[in-house]
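Undergrad: Here is a sequence together with a model predicted from it:
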Amino acid sequence: GAFGDDLWLAGLSWLDDNGRIPRSVSLTGSNIKAGDVTASETWTAANSPYLMTQQVFVKNGATLTVEPGTTILAYGNTYGNPGEGLAGAPALVIEQGARINAAGTADAPITFTSAVNEATLPAAGLWGGLIILGN
């Protein structure tokens, strides 16, 4: 990608001062999720957290497996400029014919949450949800 793994804006900008950048997390390119999942894949606890930057669609024939203990963060362009066409909270959408296999445990729950610190920016629209499209 065009940017490194560290968030260089942290501590240096109005965005950080006002809680509008994600909390500090360690990410690699493969942990940033957006767009279509067309082949089966597994999101592992060992590689967690995963950052969804827009809607993620698991397509017909693909299976998304999410291991116990995995954390999935959502960080969309909810606070972007009007007219950019990018606004909206990221959601995980399981389309008809696709599958999700996600079974957390009491000791290793699967956590879906906003990447924005909720204490500094409590607002609706930070996480779009898990949507399963049935028949």
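TA: Looks like it came in fine.
Undergrad: only C-alpha atoms for contact and neighbour calcs from this point on.
TA: OK.
Undergrad: So residue 78 sits against residue 116, correct?
TA: No - the pair residue 78 / residue 116 is not scored as a contact, 11.0 Å apart, by C-alpha atoms under 8 Å.
Undergrad: Near residue 128, how many other residues are there?
TA: The tally of other residues near residue 128 (other C-alpha atoms under 10 Å) stands at 20.
Undergrad: Provide a list of residues in contact with the closest residue to it other than its chain neighbours.
TA: The shortest distance from residue 128 to any residue other than its chain neighbours is 4.3 Å, reached at residue 91 (C-alpha to C-alpha, 6 or more residues apart in numbering). Neighbour list for residue 91: 52, 54, 55, 56, 74, 127, 128, 129, 130, 131 [criterion: C-alpha atoms under 8 Å, 6 or more residues apart in numbering].
Undergrad: this is the comparison structure:
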Amino acid sequence: MKPQNDVTLEDMSFVNFTGNVYNGLCVDSGDISAHTTWDATEAVYILTGDVRVAFGTTLTLGAGVVIKFADVFLGANLLVNGTLLAQSTPDQPIYFTSIYDSTIGGASGNTTTTPSPGNWG
């Protein structure tokens, strides 16, 4: 997986995802092996497989970020062996939730499935 900080996500103020399996920024399984920041709030981050933060590495989450996990059967987990730095604020919390949760970040999974405990690891 290419480290996220190699990608510049500039003005995403008018992003619209439709007609896809997932509507958001999909993060496939792999290792984050360089200090990385996820701070785009215009779209949700969707983990479609296990993402590992390597030992000695920091994943920084900006205020207001939404991370959704695909179904647990796909192995979508965030595994942190390094550091997870969550920079939430009272006005801009960071959310970790299921792909089936349309109440946070909108409908991301093109499904009518209701979120429930155990949707993600």
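TA: Arrived safely, thanks for sending. Owing to the predicted nature of the structure, the values given are computational and were not obtained by experimental measurement.
Undergrad: what TM-score do we get after superposing?
TA: The TM-score (TM-score structural alignment, normalised by the length of the second structure) is 0.64; 96 aligned residues with a C-alpha RMSD of 2.5 Å.
Undergrad: mind checking the SS state of the most centrally placed residue in the first structure?
TA: Nearest to the centroid of the C-alpha atoms of the first structure, with distances taken as C-alpha atoms, centre = their mean, sits residue 52, at 2.4 Å. For residue 52 of the first structure, the assignment made with DSSP: H, G, I helix; E, B strand; the rest coil gives strand.
Undergrad: what's the answer for residue 116 of the first structure, then?
TA: coil.
Undergrad: In which helix or strand does the closest residue to it other than its chain neighbours reside?
TA: Counting by C-alpha to C-alpha, 6+ apart, residue 22 is the residue found nearest to residue 116 of the first structure once chain neighbours are left out, at 4.6 Å. Secondary structure assignment for residue 22 of the first structure, by DSSP states H and E: no helix or strand.
Undergrad: got the contact list for residue 22 of the first structure?
TA: Residue 22 of the first structure neighbours (C-alpha under 8 Å, 6+ apart): 75, 115, 116, 117.
Undergrad: Please apply the same query to residue 55 of the second structure.
TA: 80, 81, 82, 83.
Undergrad: What's the separation between residue 105 of the first structure and residue 73 of the first structure?
TA: According to C-alpha to C-alpha, to the nearest Å, residue 105 of the first structure stands 19 Å off from residue 73 of the first structure.
Undergrad: Comparing those two, which residue is more hemmed in?
TA: Neighbour count, other C-alpha under 10 Å: between residue 105 of the first structure and residue 73, residue 73 has more, with 25 against 11.
Undergrad: To which residue of the second structure is the more buried one aligned?
TA: Correspondence of residue 73 of the first structure to the second structure, assessed by TM-score structural alignment: residue 68.
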